[in-house]
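Colleague: how would this look folded up:
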Amino acid sequence: MNMKKILLAAVNARYTHSCLALYCLKSYTRGTDAEITIREYSINRPAPEIAENIASARPDAVAFSVYIWNVELIKKILPEVRRRLADCVIILGGPEASYNPGSWLDAYPFTNYVITGRGEAGFRFLVENNMRHTEKIINVPNPPFGEMPLPYDHGDMENLKNRYVYYESSRGCPFQCSYCLSSRDDQKWEAKRPETVMEELAFILSHRPRLLKFVDRTFNLKRERYRKIWNFLIDNGRDAATTCHFEIYPGLLDGDDFAILSRCPKGLFQFEIGVQSTNPETLAAVKRNGNWEHDRAVIERLVGLGTVRVHLDLIAGLPFDDKSSIGSAFNSLYALRPDHIQLGFLKVLPGTEMMERADEFGIVYAKSAPYQVLETGWLGAEDIRVLERVAFLIDRLRNTCRFRATLAAMERLSITPFDLFLALADSLAGYSVPLTRAPESGAGFLAQVIKERFFEKKGFLMDALRRDCRSASGKRPFSEK
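Modeller: Okay, here's the model as predicted:
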């Protein structure tokens, strides 16, 4: 049987997301006689519905890329696909499958192959061998990353018109953060030449994607390289209506970088900076280098520059971080006034050093994806739940920028921003109405908090809330009930 019709199935966390890995597989099989198509789904769709849609394509083979956000759903999809397509070759790859292929083959023995490693060469090997091989675990080394083709063609870019476009100019990471898969020995840093990157970016920008997300683990590693790319984007991306998202390390930025970034049109660049913790003992335990005071000064300068949108991350649940040290880090980040603050939670990923040392640190975590921390030697389960509510409120109230006047007024009446959000989290625990992203929902919650916790300053705070509502909607301001 000639296995020519191959379907690559992506199961993404949101409709706006796309799966870069499958576009890489497709592009790397150009020149073969395989007919390869990509179908992208959301985790919000039921498993039988996704399986039925896959079956309707009548593929000879179907491949899934398995991640922490889709693994539980894919476990449900696999038997549904097999019931509908008895003779279809099923292939798994991605970090969730490739780091423990044996357990997947044991649990789903009808799976034909699991591709380990970076994947493209292993997938092409199966395609060129008509999906036949004596071994079920496929491990074929990739060529150097600099030789890998651009993942997208014109048809792909048209299909991605309303989605995020992901791009990698480098793979791997030279740092050794113990909770990250990129710290593994098999994830050495490799990069494409800046000239190749600029040529590929010119093609992508010509299609005017809304968000171009660089997935490089630390984009600003090699100064000559990343400065060429930044200058290219500033000179050529002004009219593309595209925002370029980078993960950067602030400690590597210097005066020459700020000179470049001062030329950046507002809205073109956004930087995600993983602070993760400001506790020196924690940073040493997870093998993160850096000097927080130096990094803080760089971030302050970056925010003050005003040309780049700044997103700062913290991780709760790391070794030696308790509620007090997390609060201190939270206050430090809040004082910098970035565009976005994210309080995330440690994921104890299979294949990482953190998983190997979890017992040593007293870290208890969920045994199913996304393997989130439940408690540690420094944070109890109730502490985690409180911090989850704080994270939720930061996202709903602070990051939306809809309640700036109200939150600023509340901050002046609180000891610290962290104390304010702990109080808000306490109110949320007893709030019976769902707090959604709708402006009226946030205003309703804040009005209730004002009545319960700030009654003596009720008039002052309600005036601030009305100003926020008027500013956000241009409509009649929120009225007290």
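
Colleague: for the rest of this, base every contact and every neighbour count on C-alpha atoms.
Modeller: Fine.

Colleague: mind listing what's buried along the helix or strand harbouring residue 76?
Modeller: Following DSSP states H and E, one finds residue 76 within helix 71-84. Under the neighbour-count criterion of 16 or more other C-alpha atoms under 10 Å, helix 71-84 has 71, 73-74, 77-82 buried.

Colleague: list just the nearest of those residues to residue 433.
Modeller: Set against residue 433, the nearest of the buried residues of helix 71-84 by C-alpha to C-alpha is residue 73 (29.1 Å).

Colleague: this one next, for a side-by-side:
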Amino acid sequence: MNIILSTLNAKYIHTSLSIRYLKAYAQPEYNVQLAEYTINDPAMNIVTDLFQKNPDVIGFSCYIWNIEETIKVIKMLKKINPSLIILLGGPEVTYDTREWMEKIPEVDFIFIGEGEQSFKQFLDEIHGKQQFENVSGVAYRKDGKIAFNPQSGKLDLKSIPSPFRFEEDLPYLSKRITYIETSRGCPFSCQFCLSSIEVGVRYFDREKTKDDIRFLMKNGAKTIKFVDRTFNISRSYAMEMFQFLIDEHVPGTVFQFEITGDIMRPEVIEFLNNNAPKGLFRFEIGVQSTNDATNELVMRRQNFSKLKRTVTMVKEGNKIDQHLDLIAGLPEEDYNSFRKTFNDVFEMRPEELQLGFLKMLRGTGLRLRASDHDYVYMDHSPYEILKNNVLPFEDIVKIKQVEDVLEKYWNDHRMDETVEYLVQHVFPSPFDFFQQFGTFWDDRGWSRIGHQLEDLYRRLYEFLEESYEEELTIARSFMKYDYLRNQKHKPRKPWWSDLLSKEERSALYRKILEKPERLGTKFSEKQFTEKDLFKHTVIEVLPFNIKHYEETGEIIKDDSLLLVHYEPNEGKTTVFTSPIRELEVKVS
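Modeller: You can find the predicted model right below:
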């Protein structure tokens, strides 16, 4: 039989670990083909490609992000070939399995939970006597009725073969994210998370895991993401793996982990700060809420002061970028409470702050007890909430406005100094800046159109010009500062109109050439010619002392020269500053 395992990933750069485990577990007795697509691929294109592979059996790995598109594909495939056997598995269909079997009559089998052993048993039966009552953890159709076989015991993870050794994957390792699993299960019981359902944590064989990582790096993998729900639950294990990755990493490789922040010991962070190469590791930390009552209701034990200590220590080490997660819509967290949560977390200035909205996942405690908090949510995936007893839909809309500009103006780091100035000196809090700007953005209809870099600057300028005219001069200067220092090449057409005349620019350049040491030793050592300055630099005058601000965060009125040099052919930018008074030239 021709057996195919497929899934629709969220993006092209993603890969499916689950179908690779199934393929590896089925070998060497059975040769299974893999076929991956994305949710953005037209369903007809997917159906056409799968049909041309001439399958007898197709299995799909199902998640909240792909189930709706997967159903479209399934229905078309079954119409084309009614004899095709269709299997489903994955977290989205593991719960409410009877409902899925009734909802999608085209599906013949649904695998429940951990699938490696069940899939192998299925292959044995489909190639043999087809006595599917011998397959554990599966729902199937028998005599016009839906039958269920209970799951067997948990797998010994140390016996599962590697999912990373397929020849067809090797050419793509450098282009996609590689997901790796060193444990299954989670020690916590957060009621909004599927991981809370499985009790206990089981580990894969450590030495096999290390061999897999060596193999992946040797064959070009650049981004390796650990999908363990709490990578640092075992301090000794985490330290052993961190040390291994530091010792044996290939330059250019990045490892990402999901970390529980409040249980990480200071000595572990100190070890990483002292020994990890910059950029080697990236941490994802789920904060979700800083409201203690909310956390208690979802059975989420969290010591925010310890979490804050961890995030702060990591940030001060300047070695590891951090991605922090929030969830809007948790029980009894209203708009004002979420505002406080946002500000509590933004105060730590994570490199990325992900603002998500509660999804009522099948099988979770929160979905089972949704009526306790009057939850109303989407009937279809991703089951996102629409309102509850303390958070009406209009407040959710407002928080979505925050999310929109947060992504563009903080997480993408296009204008960090500008945002820092605004949230520290202009608005009552970070949340208030993102909310007011997000509402302005939405009112203008900008959330429905695309944006170039210059558009983002112009739109922030337009927002400030309308409501914060007194602060506009300083804000515009910070925007220039961010814009110029973040470009790799000299901008051809800046988004602002020139404030300096040609005569003033020429005078500044002459003064700089007369005494280059005024811009510092590094500048004078470059020995710029007049041609270099005019061709490869941009100068602007800022109405405050930029050096003093960088050192103290205090703004004092003292005009500064900002000179930005763009290295030709290198894509490198260097910023030099000096008080205007030291150049002994007047500008208007």
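
Colleague: just give the closest residue to the counterpart of residue 379 of structure 1 in structure 2, not the sequence neighbours.
Modeller: Alignment note (TM-score structural alignment): residue 379 of structure 1 maps to residue 391 of structure 2. Distances taken as C-alpha to C-alpha, 6 or more residues apart in numbering place residue 334 nearest to residue 391 of structure 2, at 5.2 Å, with adjacent residues excluded.

Colleague: quick revisit: need the buried residues of helix 71-84 of structure 1 in TSV (columns: distance to residue 230 of structure 1).
Modeller: Output for the buried residues of helix 71-84 of structure 1, formatted as TSV (distance: C-alpha to C-alpha, whole Å):
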residue	distance to residue 230 of structure 1
71	35
73	38
74	38
77	41
78	42
79	46
80	46
81	44
82	47
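
Colleague: tell me which of those is nearest to residue 327 of structure 1?
Modeller: Using C-alpha to C-alpha, these come closest to residue 327 of structure 1 at residue 71, 32.5 Å.

Colleague: residues contacting residue 98 of structure 2?
Modeller: Contacts for residue 98 of structure 2 (C-alpha atoms under 8 Å, 6 or more residues apart in numbering) come out as 139, 146.

Colleague: nope, residue 164 of structure 2 is what I was after
Modeller: 20, 212, 216.

Colleague: can you pull out the helices in the stretch 301-450 of structure 1?
Modeller: Assigned by DSSP state H, counting those that start in this stretch, the helices in the stretch 301-450 of structure 1 fall at 323-335, 353-356, 381-393, 404-412, 417-429, 439-453.

Colleague: just send these back as JSON lines, with mean neighbour count too.
Modeller: As requested, the helices of the stretch 301-450 of structure 1 are arranged in JSON lines below (neighbours: other C-alpha atoms under 10 Å):
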{"stretch": "helix 323-335", "mean neighbour count": "18"}
{"stretch": "helix 353-356", "mean neighbour count": "19"}
{"stretch": "helix 381-393", "mean neighbour count": "18"}
{"stretch": "helix 404-412", "mean neighbour count": "18"}
{"stretch": "helix 417-429", "mean neighbour count": "18"}
{"stretch": "helix 439-453", "mean neighbour count": "18"}
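
Colleague: nearest to residue 36 of structure 1, of those?
Modeller: Taking the helices of the stretch 301-450 of structure 1 one by one with C-alpha to C-alpha, helix 353-356 is closest: 36.5 Å.

Colleague: residue 298 of structure 1 sits in which helix or strand?
Modeller: helix 292-305.

Colleague: in structure 1, which residue is closest to the centre?
Modeller: Centroid-nearest residue in structure 1: residue 215, 8.9 Å away (criterion: C-alpha atoms, centre = their mean).

Colleague: measure that residue to residue 277 of structure 1 for me?
Modeller: 22 Å (C-alpha to C-alpha, to the nearest Å).

Colleague: swap in residue 148 of structure 1?
Modeller: For residue 148 of structure 1, the distance to residue 277 of structure 1 - C-alpha to C-alpha - is 35 Å.
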